[in-house]
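[1] The following comprises the amino acid sequence and a computationally predicted model.
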Amino acid sequence: MQLFQSDQEVETLIEKFNTCCLPAEAWTHEAHLAMGVWYLRQYTLTQAMLLVRQRIILFNSSVGGPVGFERGYHETLTWFWLKTIDAFLNEYGREKALFDTCNAFLESPRADRNRALLFYQKEEVMSLEARAMLVYPTNISHPW
């Protein structure tokens, strides 16, 4: 995984994402997470959720990405990752350099792409219901 070298690098990623100019192949797990960090430094969790939902759907549509029932925007995973990033930022702080914050999150165990499986059964989180609307975790005893 290549980490960010500057705040400008993160800002450029976000600008390209927000304007639907980011190449589809650059929309990686790490890019998703950096986007979450950026939004949660600017907005509350609820505001970020509303904006991120809108932006991901728009971005996927603009690059010919998946928008069907089996792939594309996923409500529960979007909420899960924003909730996870928000918990990290509450501990780490929101005032440090943007690229340092992104890198610290990406290097943490919380960024593991399989992290949701600590909270959800795979069949549950991959269901159409979880894709369409928020399904709360079954394992709420695990710390964010």
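    Sure, I can see it.
[2] From here on, just use CA atoms for contacts and neighbour counts.
    OK.
[3] May I have the residues that are in contact with Arg55?
    Counting by C-alpha atoms under 8 Å, 6 or more residues apart in numbering, Arg55 makes contact with 17-18.
[4] That one and Pro143, how far apart?
    The spacing between Arg55 and Pro143, counted by C-alpha to C-alpha, to the nearest Å, is 28 Å.
[5] same deal with Phe59?
    According to C-alpha to C-alpha, Phe59 stands 31 Å off from Pro143.
[6] Then Arg110?
    Arg110 is 10 Å from Pro143, by C-alpha to C-alpha.
[7] Mind checking which of these two has more residues around it?
    Shown here are Arg110 and Pro143; by other C-alpha atoms under 10 Å, Arg110 has more neighbours (17 against 9).
[8] Excluding chain neighbours, give the residue nearest to that one in space.
    Distance criterion C-alpha to C-alpha, 6 or more residues apart in numbering; nearest residue to Arg110, sequence neighbours excluded, is Thr84 at 7.0 Å.
[9] and here's the other structure:
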Amino acid sequence: MTKDYAPRLFTGDDAVRHIGNGLVNCTLTRPEWTHEAHLAACLWIIVERPDIQPENDLPGIIRRFNESVGGVNDETQGYHETITQCFIRGVRRYLARTEEGGLSGRVNGLLLADEGQRGWPLRFYSRERLFSVEARLARVGPDLQPWP
């Protein structure tokens, strides 16, 4: 798997909304765009932005943000389709089974849950498949075990 990290939890709903709005509006700074921020933005979009369909819209939103902070989206860096789609599925799975109170409570619960762990996709994908050029550019199915 991957090294265990203690997640950086959110102090309140405004902190989550700052990340979500900052991603959509390309106003975040590059250092703010962490693993925790990715998951917070995804959960915020699902919960508070029904006008955004994460599976379809988040790829373009993330690519645009990456470019806005000087990043590149290509075969080796930037946006990763399979990881993004995997975590969208994980966020939806988490939300389906929890009723944590408040936006930040839900995000923090996700960050502490299995689906919020950095290495969660490696339960389904071999490292070789997940970090392949094919998986970065297009969604590929898991090769270790099917989705739950």
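    Cool, the structure landed. Note that this is a predicted model, so its numbers are computed, not measured.
[10] What value does the TM-score take for this pair?
    Remark: TM-score between the superposed chains equals 0.89 [TM-score structural alignment, normalised by the length of structure 1]; 141 aligned residues with a C-alpha RMSD of 1.8 Å.
[11] thinking again about what came up before, counterpart of the residue nearest to Arg110 of structure 1 in structure 2?
    For Thr84 of structure 1, the aligned residue in structure 2 is Gly90 (criterion: TM-score structural alignment).
[12] Surely its match and Gln117 touch.
    No - the pair Gly90 of structure 2 and Gln117 fails to qualify as a contact (C-alpha atoms under 8 Å) at a distance of 9.9 Å.
[13] neighbour count winner among those two?
    Applying other C-alpha under 10 Å to Gly90 of structure 2 and Gln117 shows that Gly90 carries more neighbours, namely 24 against 21.
[14] In the helix or strand containing that one, which of the residues would be classed as buried?
    Taking DSSP states H and E as the criterion, the element that holds Gly90 of structure 2 is helix 81-97. For helix 81-97 of structure 2, a neighbour-count test (16 or more other C-alpha atoms under 10 Å) marks 81-91, 94-95 as buried.
[15] With distance to Gly70 of structure 2 added, can I get these in JSON lines?
    Listed next are these as JSON lines, based on distance: C-alpha to C-alpha, whole Å:
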{"residue": "Glu81", "distance to Gly70 of structure 2": "19"}
{"residue": "Thr82", "distance to Gly70 of structure 2": "22"}
{"residue": "Ile83", "distance to Gly70 of structure 2": "21"}
{"residue": "Thr84", "distance to Gly70 of structure 2": "20"}
{"residue": "Gln85", "distance to Gly70 of structure 2": "23"}
{"residue": "Cys86", "distance to Gly70 of structure 2": "25"}
{"residue": "Phe87", "distance to Gly70 of structure 2": "24"}
{"residue": "Ile88", "distance to Gly70 of structure 2": "25"}
{"residue": "Arg89", "distance to Gly70 of structure 2": "28"}
{"residue": "Gly90", "distance to Gly70 of structure 2": "28"}
{"residue": "Val91", "distance to Gly70 of structure 2": "28"}
{"residue": "Tyr94", "distance to Gly70 of structure 2": "32"}
{"residue": "Leu95", "distance to Gly70 of structure 2": "33"}
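[16] Can you tell me which of these is closest to Arg30 of structure 2?
    Nearest to Arg30 of structure 2 out of the buried residues of helix 81-97 of structure 2 is Thr84 (C-alpha to C-alpha; 17.6 Å).
[17] now that closest one: how far from Glu75 of structure 2?
    Thr84 of structure 2 sits 15 Å away from Glu75 of structure 2, going by C-alpha to C-alpha.
[18] likewise Pro50 of structure 2?
    31 Å.
[19] Neighbour count for those two, which is higher?
    The neighbour count for Pro50 of structure 2 versus Glu75, taken as other C-alpha under 10 Å, is higher for Glu75 (14 against 10).
[20] what's the closest non-adjacent residue to the more buried one?
    Excluding the flanking residues, the one nearest Glu75 of structure 2 by C-alpha to C-alpha, 6+ apart is Val133, at 5.5 Å.
[21] Give the aligned equivalent of that neighbour in structure 1.
    Mapped onto structure 1 by TM-score structural alignment, Val133 of structure 2 lines up with Leu128.
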